[in-house]
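Participant: Just need the structure, nothing else, for what follows:
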Amino acid sequence: MYRQEYPRPQFVRDDWKNLNGKWEFEIDHGNSGKDRKLYEASSLADQINVPFCPESELSGIGYKDFMAAVWYRREFDIPENWKDKRILLHFGAVDYETTVWINGKEVGKHRGGYTPFSFEITDLLKNGNNVLTVNAVDDNRSGLQPRGKQSAGYYSAGCDYTRTTGIWQTVWLEAVPKSYIKKAKYISNPKDSSVNIELEVDRKSENLQVELTALYKGTEVGNRTLSVNGNLAQGDLIVSEVHLWEPGKPELYDLEITLLYNGQPIDHVSSYFGMRTVSLRDKAIYINEKPVFQRLVLDQGFYPDGIYTAPSDEALKRDIELSMELGFNGARLHEKVFEPRFLYWADQMGYLVWGEHANWGLNITNAEGLSRFLPEWIEAVDRDFNSPALVGWCPFNETWDLNGTKQDDEVLRITYEVTKALDKTRPVIDTSGNFHVVTDIFDIHDYEQDVEKFAEKFRAMGEGGEAYVTFPHRQRYEGQPYFVSEYGGIWWQPGNDEGWGYGNRPKSEEEFLERYKGLTETLLKNKAICAFCYTQLYDVEQEVNGLYTYERKAKFDPAIIRAINSQRAAIEEEVTIKN
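Facilitator: Prediction:
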């Protein structure tokens, strides 16, 4: 079993080859493989099922101790009809520092465990079999790399889980012409019935144009041809019908992009976009000029058999279905840059998501943290910019002090400013929970389990008074929309005294549901709060505060949770109809 679906669903070409499956593999505990020239080796010691990390059962390895470095090797050939094309080698994600060789010749390097990278390998290929070798170096205890929820100790503990080393997303080849469409960026403008499209073409050439065709449910609704100036083409595509992408109502347009040379097609990409705006006013988050209370759930993106990698595309889709069955309309994608196909399903299903990086483990008490964080964060924003489901960015989460040293506020400030420069269409939370420096939305985390004490914290702001602020000596509220972005975390796994969760455990299912109802209704009924995020959708290893088990089995009747979560949605719908 391996992942076979197309890995980049919003930018699709026909000429591609999946390199997932059985690879040769070797653990390099001493990180000495380069000295030993393993990139020239005729074989490696073991085998692995790519793209599953060696810690996972699906990889066929299942080794869960620290690995300083790992090596991969496989042979491949090039389809006959690709012979006159440029060949690109793509990696969805490799944790953490990667070096790649083709036929013993180094192709390039990449630093970062969560974002895609690619190399052109055309000139290094030969007829017949070619050898691809990959080395990944990973040290999540260094303080120099974002690790997210990967445990920095031998054992998983608390809210840190099994590590991921090396390749964990699809590896694939792509054939492109000498000049090809490299990148696309979409900004929709529903009021003007248009979408602004910016395209980047690799390798400049005279007499290049790009033809754009938008379709809605198979019917053409817009067409335009743009000239390529240098390596860029930009312009507005007018559509004859405006259908808004909304939570639970995911109207999407197909987009066909054709690169023309002297009027003849030389490259083609299939894509899609949604007509959707996000704005902030009246201390609320507006989607398409309507206030939408975001009923979010924390999704960690872990799987019992694949760890960071979903066992199948269907498993990605199923997690969204499970969340929506409980009455949530979106998720915080927590301490991890999720794979593109998760966002694809969110786009297709009308499911709101917040993009977040895996900052835990990275020392941000000085500027070196910025140098390690920012390049990969820019790659993440660039990769996911076009997703209509993605309604906000949150680069950092809970930036706690390190050994008594405070965060460098400039690291957060600069990251916020860079994110806003890259994307002016979405709100940015500088750091979720603490400690805010500059943020579009003020969010807090609170795991109080006593419903009365929890409600008391928010009572004054619900009556027009002062907002509840955690760590008031370190951050202050400045009138932004207010988001309780982590709460709950109610520990529920009867008979498991070794599990981990927040606060005291309920003594019965009835007590759990009463507590869930009380905590959630406190937030739903407070007019000063615009969004919540419940911790969490499913258990992960020893953390047993999910609404589903780690195997995605419901702990409670979904209808009961859905009825609680959906109360404010019904109120908002009634208000919208009246207006």
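Participant: Please make it C-alpha for all contacts and neighbour counts, starting now.
Facilitator: Will do.
Participant: Find the nearest non-adjacent residue to H90, please.
Facilitator: Excluding its sequence neighbours, the residue lying closest to H90 (C-alpha to C-alpha, 6 or more residues apart in numbering) is S118, at 4.3 Å.
Participant: Report the contact partners of that neighbour.
Facilitator: By C-alpha atoms under 8 Å, 6 or more residues apart in numbering, S118 lies in contact with 88-91.
Participant: Next, the second sequence, to be compared with the first:
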Amino acid sequence: MFTSLLWMLFPLGQDLCAQSNPKLDPLIQNVYGRKTISLNGSWSYLLDQLEVGYYNYRRTPDPNGFFKDPMVDNVTVYKEYDFDSAPVMSIPGDWNTWEDRFFFYEGTMWFKHKFLYKKTDNRVYLYLGAVNYDAKVYLNGTKVGEHIGGYTPFNMEVTGQIKDGENFVVVKVDNKRTAEGVPTLNCDWFNFGGITRDVMLVEVPRTYISNYRVQLKKGSKDTLTGYVKMDGTETSQKVQLEIPELKIKKELTTDAKGYASFEIKAKPVLWSTENPYLYRVSLSTNADKVVDEIGFRTIETKGRQILLNGKPVFLKGISIHEEAPFRSGRICSEEEDLTLLNWAKELGCNYVRLAHYPHNEKMVRLAEKMGLMVWSEIPVYWTIQWENEGTYQNAHNQLMEMIERDQNRAAVIIWSIANETPHGDARDRFLSNLAKAAREKDNSRLLSMAMERSDKSATVLSIQDRMSEYVDIISCNQYLGWYDGLNEKIDRVRWEVDYEKPLVFSEMGGAAVAGYHGDKTQIWTEEYQEELYRKTLRMIDERMPPVAGISPWILMDFRSPRRLLPQIQDGFNRKGLISNRGQKKKAFYILQEWYRNK
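Facilitator: Next up is the predicted model:
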């Protein structure tokens, strides 16, 4: 009854982010274009399985928890923890691969970092690129913010809490899976815990440019549109927008709320996969200036085609998890991003599906510079709590943070709101409202979700989903030859897809152990995976309605606690075209050759 009342009181399309994370400030756009002080490096850590640093023995929050960290002599005054003598961990990073004893640990870990700071007249924000999953953040013993969600950035103003001289930041990180979480208890990737992306102090003037959007107007190749948003006490400002290569120099005047929109005629060179051209764009006031590299392109659909800059494009893709090559932990360096994206380019890709959550900002920016289109996704995955208002707020917040961070990235052509979700009224209401929220936030990109098949018969395969009316692309995960029969079945089926929208195989494939060889009918061998790809690609060419793209599952083997078969899986999903050790499997070359001919 109470849940039903909440749904009535708070329509799903409503912005509920402030309730989800009440202490956070709006996300600073293009944080890497700001004056920043890195807090990456060695952080002290304490494992706290019973959360004694947060709750007292009555299981109520302790106002003198670990975040206070007072100095005591442990002679006349005691303290049952000590960050100063605790071990240290490299941040960003995950604790699971830092020490063997933490490999399967899910729970609370405390992190502390000391730093020196010289105060100025600037405002100061503390920015965290991602913390998995529940983060509570303290500066000099005072709580400054909290955040739910393991893959999106957040920041909070700390101007009033930061001091001249030595400061310390403490972060309580809890990666326990929860039934109401996004993702929920059950998922097919590893739950790496920790502060997994950059931590920075961001310095900005008293009134600064907090957000902006500069893109081509939807449906146009010669009109730039967007907005600028100021934050501070003097929000009515003159803002100069400059794009020197396009000879654009336009003065904007923000209103009392700090907002100004614009439309400007221009004829930019369009960003494309062959020519990923980026312009230097600057926004400045008397006190502030921010510079970005932005590309301009159009993306739309027409019938069953996807059009990039008005021309049909086939999405030659691959799915990627944000897992480091060779060492199999959470990615924490640009070099590891680059390794995966270079493999995708070697494969012949013009597109990557960054699954199943927003990947780090540097990954998206590198893809953009390399001419790779991007599918970006939130972790609404499998069977989450569709009727739980808090779960919806959480998903909505992650969707808004994903869009907010990457809204100026030309490479991002698809926002995805879900993966392999079960049909039902509650699910449809949940997802349709996410779709509406995404379109209200950004209508310039395509919307999709990875659906499951709903076949018409055993041999007539199809997709039938009521969410089809809310998306631009009908995306389907299908595993003929793996979860659905053996490879011989691929030759016996046909497809009927009734929607006049582009069809993309968001996933397809099967598993193989690198270096394990046998007959092409023997599962787990490279030869079986190779044959599966050969037959599937032939099916796409010869016996299907038009397909607009594919992103097979997956570029590289990745850790998953669901994968238990000894000496075959050993805790890894083996569907990669490349092993976690960098070995290319035979199917890699089958797909590579097919892409060369597309």
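Participant: so where does N496 of structure 1 fall, helix or strand?
Facilitator: Using DSSP states H and E, N496 of structure 1 sits within no helix or strand.
Participant: neighbours around it, how many?
Facilitator: Counted with other C-alpha atoms under 10 Å, residues neighbouring N496 of structure 1 total 10.
Participant: Return the residue of structure 1 aligned against L270 of structure 2.
Facilitator: Under the alignment (TM-score structural alignment), L270 of structure 2 maps onto L244 of structure 1.
Participant: Which positions in stretch 185-192 of structure 2 come out as buried?
Facilitator: Using 16 or more other C-alpha atoms under 10 Å as the burial criterion, the residues of stretch 185-192 of structure 2 that qualify are 187-192.
Participant: Look up how far S387 of structure 1 lies from the nearest residue to A68 of structure 1 once chain neighbours are set aside.
Facilitator: Excluding the flanking residues, the one nearest A68 of structure 1 by C-alpha to C-alpha, 6+ apart is H29, at 5.1 Å. Between H29 of structure 1 and S387 of structure 1 the computed distance is 39 Å (C-alpha to C-alpha, to the nearest Å).
Participant: Work out for me the element the aligned residue in structure 1 for S376 of structure 2 sits within.
Facilitator: The alignment partner of S376 of structure 2 in structure 1, by TM-score structural alignment, is G355. Element membership of G355 of structure 1 [criterion: DSSP H and E] is strand 352-356.
Participant: Show me what counts as buried in that strand.
Facilitator: Within strand 352-356 of structure 1, the residues that count as buried by 16+ other C-alpha under 10 Å are 352-356.
Participant: what's the average distance of it to structure 2?
Facilitator: Superposed on structure 2, strand 352-356 of structure 1 shows a mean distance to its aligned partners of 0.9 Å (mean C-alpha distance after the TM-score superposition for structure 1).
Participant: Tell me the helix or strand right after that strand.
Facilitator: Downstream of strand 352-356 of structure 1 (by DSSP H and E), the next one is helix 367-384.
Participant: For that following helix, name the packing helices and strands.
Facilitator: The contact analysis (3 or more C-alpha pairs under 8 Å, 6 or more residues apart in numbering; DSSP states H and E) places helix 367-384 of structure 1 against helix 409-422.
Participant: Onto which residues of structure 2 does the helix it packs on map?
Facilitator: The aligned range for helix 409-422 of structure 1 in structure 2 is 428-441, by TM-score structural alignment.
Participant: The nearest residue to K267 of structure 2 once chain neighbours are set aside - how many residues pack around it?
Facilitator: Leaving aside its sequence neighbours, K267 of structure 2 sits nearest to D222 (C-alpha to C-alpha, 6+ apart; 4.8 Å). Using other C-alpha under 10 Å, D222 of structure 2 has 14 other residues around it.
Participant: Map D222 of structure 2 across to structure 1 for me.
Facilitator: D222 of structure 2 maps onto S193 in structure 1, by TM-score structural alignment.
Participant: hang on, isn't V278 of structure 1 packed against N288?
Facilitator: Yes: between V278 of structure 1 and N288 there is a contact under C-alpha atoms under 8 Å: 6.4 Å.
Participant: For the corresponding residue of structure 2 for K317 of structure 1, grab the count of nearby residues.
Facilitator: Aligned counterpart of K317 of structure 1 in structure 2: L338 (TM-score structural alignment). Using other C-alpha under 10 Å, L338 of structure 2 is surrounded by 16 other residues.
Participant: ok, now how distant is T415 of structure 1 from I429 of structure 1?
Facilitator: For T415 of structure 1 relative to I429 of structure 1 (C-alpha to C-alpha), the value is 10 Å.
Participant: When the two are compared, which one has more neighbours?
Facilitator: Neighbours per residue (other C-alpha under 10 Å) separate T415 of structure 1 from I429, with I429 holding more: 25 against 22.
Participant: Can you name the residues that contact the more buried one?
Facilitator: By C-alpha under 8 Å, 6+ apart, the residues touching I429 of structure 1 are 392-395, 416, 438-443.
Participant: just to revisit the earlier point, for the match of S376 of structure 2, list the residues it contacts.
Facilitator: By C-alpha under 8 Å, 6+ apart, G355 of structure 1 lies in contact with 332-333, 337, 390, 392-395.
Participant: Tell me which of those residues persist in structure 2.
Facilitator: Contacts conserved in structure 2 for the contacts of G355 of structure 1, using both residues aligned by TM-score structural alignment, their matches' C-alpha atoms under 8 Å: 332-333, 337, 390, 392-394.
Participant: Of those residues - the most surrounded one?
Facilitator: Of these, with other C-alpha under 10 Å as the count, R332 tops at 27 neighbours.
Participant: helix/strand/coil for that one?
Facilitator: What DSSP: H, G, I helix; E, B strand; the rest coil gives for R332 of structure 1 is strand.
Participant: How about E293 of structure 2?
Facilitator: At E293 of structure 2, secondary structure determined by three-state DSSP is strand.
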